[in-house]
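[1] kindly return the folded structure for what I paste below:
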Amino acid sequence: MAQDETKKKIFDVSLFKRLLDYIKPYRTVFIIALVCVIGLAVFGALRPYVLQEAVDTQIAKKKYDGFLFYIGIMLGLLVIEVICQLLFIYYASWLGQSVVKDIRVKLFRHMLKFRMAYFDKSSVGVLITRAVTDMERIADIFGQGLFMIFSDILKMAVVAGFMLFMNWKLSLIVFITMPIIVFATKVFQKYMKRAFEDVRTEVSNLNSFVQERVTGMKILQLFTRETTEYKKFKAINERHKKGWLKTVWYNSIFFPIAEFVSSLTLAMVILVGGYDVVSENPGTTLGHLVAFTMFIPMLFRPLYQIANKFNTLQMGMVAADRVFKVLDTDSNIDDVGTIEANHFKGEIEFDNVRFSYVKDEEVLKGISLHVDAGETVAIVGATGAGKSTIINLLNRFYEINSGHIKIDGIDITEMTLSSLRNQIAVVLQDVFLFADTILNNITLNNEYITEEDVITAAKAIGIHEFITTLPGGYHYNVKERGVMLSSGQRQLISFLRAYVTNPSILILDEATSSVDSYSEQLIQDATDTITKGRTSIVIAHRLATIQQADKIIVMDAGQIVEMGTHSSLLKKKGGYYKNLYEVQFLKAEVV
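    Below you'll find the model as predicted:
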């Protein structure tokens, strides 16, 4: 209901005030732009007045001795107006881009601290729209909206003042028709705001759709879904087109009406004023008539162009509202810990931990486990058993419902978030690499990790030779998501990324589930090296890779059903692990 009320507002004052707060660091530039706006209004309105004086004192009386003087004044006013226009355009645009820079930086910093749950429920395309496209609309508020509207209103006020001062009778004719434009403008603004909200929604949908399909292009082509997705894209694009056509339709109605009323008013002024001049009625001169032919467009054009500029302002306001909603989203992990975790011994304890991604649908149902410092613990179980959830909770990507998670006897909520994660390295099954060099993907631009450190670490885990075979070696650009490397090579890079940080705790999540036998052997050798002397948690489907673990935890449906060494678990008659092991090796023998 509240959202509907917001949509009905022509202009959200509270939102606008919030936006103006970002101008405070740039007060000087704001004042310069404001002075230029005032200059445009005053000097622009002075030109018709000077022309009226020139006509009445020189041309009407057939005198030319002071004519050049008036021409010089008009040229001077024109030059000043041009300078004001130049300075206004530059400083207004500079102010807009500066404000947008600040908001974009704040938005990105805020997004970096979101819980994973926020990204689980949010579209990547929509977030990109907020951080890029919507920001440009906010910049337009200052470059084309706010100042231009203020300039037009001020110009209209000054022009109206000059008109009343010069000839109240002709002014009255002009002012009688103005309510028609005002009413039409108000109706136009109302419908255009709705149309622009629809446009922004469809832009977000379009960005989201394209981003997802480009990312998943291989899947679309493998399953020959090109035609289906093409039809979906056409439908979304059609809705986007219809949204924009609404704005075109409203413009095509409003502006011809406004021009017609303006031309009709000018005709009435010429008719009444011309009659007074010909009849030599007092109060109206030829100069008034000439000046009013300039004043009327100066009064009417800003009036109906305000509607167009108000549309720009509204588009920016709609975009600002969307951006501020992201900024107002309270989805951050509570980083209130005070303990700086410089190094862990590696003792981990889960004490009756309960957790759910979706309310009332528990994924972990009272998990309790203990890992001694330096131990290698394997976690096995069917898909959806809750294995990866344990990793997410240990890194505080999500907050638990109840229970405690402790490292070295200290609750992880008492530690600063950055120091906690700095001591835990994770190698995921789905390795993400940025469109950058291998070196930067390993160090993640950490200034404390040198290229020599990376090379030494690569030699230690046996993958230096593989990297040096690539063109450019450590400076080889792997392109977006690491597409220039095989899945096994990406996995090796992720092992090196984890190892070079010298973590206290290492987590391997399905690290060998989708690689070839050669890469698997390299990964196994790397695993033996990087797990030595540190607490390690290994999640694996291939039970052959975890037989040497100090402890194996077997999970099913969010609970620990068995725990022990490989040999002890195999001795349990009808045990979950034993059945799982026998099924895997029976399949291997069949193959």
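
[2] rest of the way, CA atoms for contacts and neighbours
    Fine.

[3] how about the residue nearest to the spatial centre of the chain, nearest residue that isn't a chain neighbour?
    In the chain, the centroid-proximal residue (CA atoms, centre = their mean) is residue 131; its distance is 2.1 Å. Residue nearest to residue 131 in three dimensions, not counting chain neighbours: residue 104, with 6.2 Å by CA to CA, 6 or more residues apart in numbering.

[4] just confirm that neighbour is within a helix.
    Yes: assigned with DSSP: H, G, I helix; E, B strand; the rest coil, residue 104 falls within a helix.

[5] surely it meets residue 133?
    No: if you go by CA atoms under 8 Å, residue 104 and residue 133 don't touch, sitting 10.9 Å apart.

[6] residue 468: what's it in contact with?
    residue 474 (CA atoms under 8 Å, 6 or more residues apart in numbering).

[7] can you tell me how far it sits from residue 462?
    12 Å (CA to CA, to the nearest Å).

[8] repeat that for residue 253.
    72 Å.

[9] compare these two (neighbour count), which wins?
    Neighbour count, other CA atoms under 10 Å: between residue 253 and residue 462, residue 462 has more, with 17 against 12.

[10] I figured the more buried one hits residue 521, correct?
    No: Residue 462 is beyond contact range of residue 521, at 10.5 Å (criterion: CA under 8 Å).

[11] what is in contact with the two at once?
    Counting by CA under 8 Å, 6+ apart, nothing touches both residue 462 and residue 521.

[12] next up, the contacts around the residue nearest to the centre of the chain.
    104, 107, 108, 323.

[13] next, the second sequence, to be compared with the first:
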Amino acid sequence: MKKEQVAGKAYDSKLLSRLAQYIRPYRTVFWISVVLTILLAAVAPALPMLVEHTVDRYILAGNPDGLTKMLIAMIALLLLQTVIRYFHTLMTNTLGQSVIRDIRIQVFEHITNLRLKYFDNTPIGRLITRTISDLETIANIFSEGLIQIIGDLLQLVVILLVMFYTDWRLTLVVLIPMPLMIAATYIFKEAMKSAFQSVRTWVSNLNTFLQEHISGMAIIQYFAREEQEMRKFKEINAEHRNAHIRANWYFSIFFPVLEVIVAIATGLLVWYGAKQILADSISPGVVVAFLMYITMIFRPIRELIDKFNTLQMGMISAERIFEVLDTQEFTPDEGNYQPETVRGKIEFKNVWFAYNDEKWVLKDISFTVQPGETLALVGATGAGKSSTINILSRFYEIQRGQILLDGVDIREYDLAYLRQTIATVLQDVFLFSDTILNNINLYDTTISMDAIVDAAKKVGAHEFIERLPGAYDYQVQERGSTLSAGQGQLISFIRALVHDPKILILDEATSSVDTETEQLIQSAIENLMDGRTAIVIAHRLSTIQRADKIIVLEKGEMLEAGSHQELLALDGAYKKLYDLQFNSAGL
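    Below you'll find the model as predicted:
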């Protein structure tokens, strides 16, 4: 599997500024979080100051009377810190989850509007990674990253100011190992940047592999490819493991180094502080307080590293999310034509179409379908039949020529209106993991239950649906796996019928069903096509003999066009296909 490109930067102020725009609807929560952050920083040095006061004024002075008061004050301070920290955590997490909810909605909406060509070239697993795990990482920027970094920095500044104010000499002694800390931090930061990029890359690769192979499990088992695919999975999983191990290895080195630096600072403090106590230059309470300050200085520095790593991972994920959001592979929707009624006249005028560059799939195609007529497209696989219907709905854009609907270029129509005018029944029916009812109406509440039942009866599916547990409320499993191919196809017919399209497209709609179900569908197709323009693609020529016009395609070119009898009389490509099918069927 080819690795996806890793992000170029681990931190980008422009990305952070762009993320900050999503905070605007939650400004109140954000500023509450900031105020609570400042409060936490402000009360941080209070406990060591109370301890210093207790040691010097009460313990060393042999005055037990004030110890109880100081104990109560310390407990009250700890309770205050606990309450502030609780609301701080609540606010920051609320902010983070609210922001990613909005971004996830925007990403999903953006993805659903991208043209199909984008999905042809982009692994679905990668998009799943973007909308789930990458967004969760971005949430950590707000709940554990940015605001926490600000809080740790504030706490560090406040404590240092208090320390310098209390005794600047002791403070300088404590800070002697600080250059070692800065150097170790810089090296660690650079190493973690590369490690986190690698982790995110292999998470995406792993998701992509799993999505593709679980979806295609039937093919793997049909061809006994389990062992080979398992080897591929082990390779990707090993890279995923190694990426995490590398990241954890840097942590396993850095934090012991940090502990050594803290130990050095503590040793220097005890050595110098003891000398000053013996010289009666400072009180023992100050040294005790400074021992607490050391922990409070280096703990924020250690947490800053954690939070900075969180910020790095969030930046990497943000870059990938915005890469999706910045993708502008949309079908141009500049038209606004929405007539009250559509008659259904379709005209292709010298249409040329290619998926990539100028490898033409359709070459100079021209034909006309009058309102209410049925056009059949026949030809070998790769002849261009499915491409013809895809460009009619503007799933792909033509490079040359013109397609007209009722005499108006389809690019002048409102895109949603155009697609609502056309209903397509595909050979490979897709059903969502939902009820049969919702798979039919697609959550369109304007479609009544009576209309659905009436359509089901016309298609001949009402009886089998009623026999299912829950009938129309029967839960269809993923991709309709609990239904037969014929049953799924019948449901797709109901779906097309209830949305009342003016143009109907049947793309190999009966090729996956048995003969009995095909006969059932054929009897329903007449009701479905009544008053509608239809384009039918079928390998079985028996299903299209009644079509008003049949076009034979070969390698993107029109070979023949006419009615069934006219094409047979030509004794050309259609006649050869007809004789081949019916002779092989023993007819």
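
[14] re earlier: and the residue nearest to residue 131 of the first structure, how close does it get to residue 337 of the first structure?
    28 Å.

[15] same deal with residue 558 of the first structure?
    Relative to residue 337 of the first structure, and taking CA to CA, residue 558 of the first structure is found at 28 Å.

[16] the strands in the first structure, which residues?
    Using DSSP state E, the strands of the first structure run over 348-355, 364-371, 376-381, 402-407, 410-411, 424-427, 505-509, 535-539, 551-556, 559-564.

[17] reformat those strands as a markdown table; add distance to residue 119 of the first structure and mean neighbour count.
    Listed next are the strands of the first structure as a markdown table, based on distance: least, CA to CA, whole Å; neighbours: other CA atoms under 10 Å:
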| stretch | distance to residue 119 of the first structure | mean neighbour count |
| --- | --- | --- |
| strand 348-355 | 18 | 20 |
| strand 364-371 | 21 | 18 |
| strand 376-381 | 26 | 25 |
| strand 402-407 | 23 | 18 |
| strand 410-411 | 26 | 16 |
| strand 424-427 | 19 | 23 |
| strand 505-509 | 20 | 24 |
| strand 535-539 | 24 | 26 |
| strand 551-556 | 27 | 22 |
| strand 559-564 | 26 | 17 |
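
[18] what lines up with residue 353 of the second structure in the first structure?
    Residue 353 of the second structure maps onto residue 355 of the first structure when the alignment is built from TM-score structural alignment.

[19] so that match sits right up against residue 363, yeah?
    Yes: applying CA under 8 Å, one finds residue 355 of the first structure in contact with residue 363, separated by 5.8 Å.

[20] picking that back up, which of residue 558 and residue 337 of the first structure has more neighbours?
    More neighbours surround residue 558 than the other of residue 558 of the first structure and residue 337, with 22 against 15 (other CA under 10 Å).

[21] quick check: closest non-adjacent residue to the more buried one.
    In space, residue 558 of the first structure is closest to residue 364, 4.3 Å off (CA to CA, 6+ apart).

[22] thought the one you found was touching residue 351?
    No: if you go by CA under 8 Å, residue 364 of the first structure and residue 351 don't touch, sitting 11.6 Å apart.

[23] contacting residues for the aligned partner of residue 334 of the second structure in the first structure?
    Superposed on the first structure with TM-score structural alignment, residue 334 of the second structure falls opposite residue 336. Contacts for residue 336 of the first structure (CA under 8 Å, 6+ apart) come out as 413, 414, 415, 416.

[24] what's the closest of these to residue 47 of the first structure?
    Closest approach to residue 47 of the first structure among these (CA to CA): residue 416, at 66.0 Å.

[25] OK, contacts around the spatially closest residue to that closest one that is not a sequence neighbour?
    Nearest in space to residue 416 of the first structure, with sequence neighbours left out and distances taken as CA to CA, 6+ apart, is residue 337 at 4.6 Å. Counting by CA under 8 Å, 6+ apart, residue 337 of the first structure touches 413, 414, 415, 416, 417.

[26] fine by me, thanks again.
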